[in-house]
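Q: please find the sequence and the predicted model below.
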Amino acid sequence: MSLLDQARAVRENAHAPYSNFKVGAAIRSASGRVFVGCNVENVAYPEGTCAEAGAIAAMCAAGEYQIAAVAVIADSPDPVPPCGGCRQKLAEFADGAVVVTLATTDGAQLETTVGDLLPGAFGADHMARS
C-alpha cells in the first residue's frame, strides 16, 4: 500500500464532528516504517490534534526520529498543506528536501518539500550561543 493510500485509509478514522473536515497523514521514517495519523477534534475547538502531529507522535513513540517522506490527504477542492505548526513539526524531523505529497480525495496531487513549505524555518541552530 502506498504512503498516500495509507493516509487515505487513516483519514476515515478522523474524529471531526465540529468541522467535518477529515485529514489523514502518513509518514515514512528513515528505516522505511510507516506511521499514520488523523485529525482529532474536541469540544474545546480548536484544541484538537492535526493528522501530521499524530503521525509524528506515533513515529516518536516507536523510537524513530527521522522523516523520509510525507503524504497528507483531505476532502478539499485543492490539495491542503499542513498548518503552520505542523510545518514546523515536520521541519523538526525532516530534511528540507523531504518530499511532501498533498492530495485530495478526488485525486488531485501536489508534490512539494518540507523546505518549500517552511522557508526560513526556525531551527536548533538559531538557539546556539557563541
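A: That came through fine.
Q: from here on, just use CA atoms for contacts and neighbour counts.
A: OK.
Q: okay, and the most centrally placed residue in the chain sits in which element?
A: Against the mean C-alpha coordinate of the chain, by C-alpha atoms, centre = their mean, the closest residue is E52 at 2.8 Å. Here E52 sits within helix 51-61, counting by DSSP states H and E.
Q: give me the next element, helix or strand, following that helix.
A: Counting by DSSP H and E, the next helix or strand C-terminal to helix 51-61 is strand 67-74.
Q: another structure for you, compare them:
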Amino acid sequence: MSRAYAPYSGFPVGAAALVDDGRTVSGCNVENAAYGVALCAECGLVSTLAATGGGRLVAFTCCDRNGELLMPCGRCRQLLWEHGGPGLLVDTARGVRPLAELLPDAFGPADLGR
C-alpha cells in the first residue's frame, strides 16, 4: 500500500491474495487526473498475478491505510471471479466469505460457450 498513487482522493488502497501455488501477490490503487482510467488495487493484483506466472487466486483481502477491510467494487469482483472463481475466499468485515456470496449469478468464462 505504501506504493499506492492516490493524490486525488487521498485514499490509498492495498490488496493481497494467496495463489494456489503458495505465492502471495499484491496490488495498490493508481489514480489518474482523468478519473475514469484510475486502477483499483485489485487490477494491480491481477496484473501481478499474470506477470509472475499466473495461477488461481485462493484467498483475497483488501484494506485502507488504517488496515480497515474494504469490499471490492462490482468491477473488481468480476475481475476476481475470472482469476479465483466462486470459491475464492474474501476477507470481509463479516468474516471470510466465498466470492459466490458477494457476486451471485456472476458472468464467467463458461457463459461464453452458451
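A: Structure received. On a predicted model such as this, the values are computed, not experimentally measured, just so you know.
Q: report the TM-score for the pair.
A: Laid over one another, the chains give 0.89 as their TM-score (TM-score structural alignment, normalised by the length of the second structure), with 113 aligned residues with a C-alpha RMSD of 1.8 Å.
Q: surely I27 of the first structure is in a strand?
A: Yes. Residue state for I27 of the first structure (DSSP: H, G, I helix; E, B strand; the rest coil) corresponds to a strand.
Q: and the aligned residue in the first structure for L69 of the second structure, what is it in contact with?
A: Aligned by TM-score structural alignment, L69 of the second structure pairs with P79 of the first structure. Shown here is P79 of the first structure, whose contacts under the criterion C-alpha atoms under 8 Å, 6 or more residues apart in numbering are I73, L102, A103, T104, A108, Q109, L110.
Q: can you tell me what sits against stretch 81-89 of the second structure?
A: Residues beyond stretch 81-89 of the second structure that count as contacts (C-alpha under 8 Å, 6+ apart) turn out to be 46, 55-60, 96-100, 106, 108-109.
Q: compute the first-to-last residue distance for that stretch.
A: End-to-end distance for stretch 81-89 of the second structure: 11 Å, by C-alpha to C-alpha, to the nearest Å.
Q: cool, stretch 108-121 of the first structure as well?
A: Across its full length, stretch 108-121 of the first structure reaches 27 Å between end residues, using C-alpha to C-alpha.
Q: list the contacts of the closest residue to V72 of the first structure other than its chain neighbours.
A: What sits nearest to V72 of the first structure in space, not counting adjacent residues and going by C-alpha to C-alpha, 6 or more residues apart in numbering, is A25, at 4.4 Å. Taking C-alpha under 8 Å, 6+ apart as the definition of contact, the neighbours of A25 of the first structure are 4, 6-8, 10-11, 36-38, 51-52, 55, 70-73.
Q: how does it look with 7 Å?
A: A7, V36, G37, C38, A51, E52, A55, A71, V72, I73 (C-alpha atoms under 7 Å, 6 or more residues apart in numbering).
Q: would you mind finding the match for the fifth one in the second structure?
A: When the two structures are superposed using TM-score structural alignment, A51 of the first structure falls opposite A41 in the second structure.
Q: shouldn't that match be in contact with V25?
A: No. A41 of the second structure sits out of contact with V25 when judged by C-alpha atoms under 7 Å, with a separation of 11.2 Å.
Q: of the two, who's got more company?
A: Using other C-alpha atoms under 10 Å, the more surrounded residue of A41 of the second structure and V25 is A41, with 25 against 20.
Q: so which residues of the first structure form helices?
A: According to DSSP state H, the first structure carries its helices in the segments 3-11, 51-61, 84-93, 114-117.
Q: now render those as a markdown table, adding distance to S31 of the first structure.
A: Listed next are the helices of the first structure as a markdown table, based on distance: least, C-alpha to C-alpha, whole Å:
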| stretch | distance to S31 of the first structure |
| --- | --- |
| helix 3-11 | 14 |
| helix 51-61 | 11 |
| helix 84-93 | 13 |
| helix 114-117 | 19 |
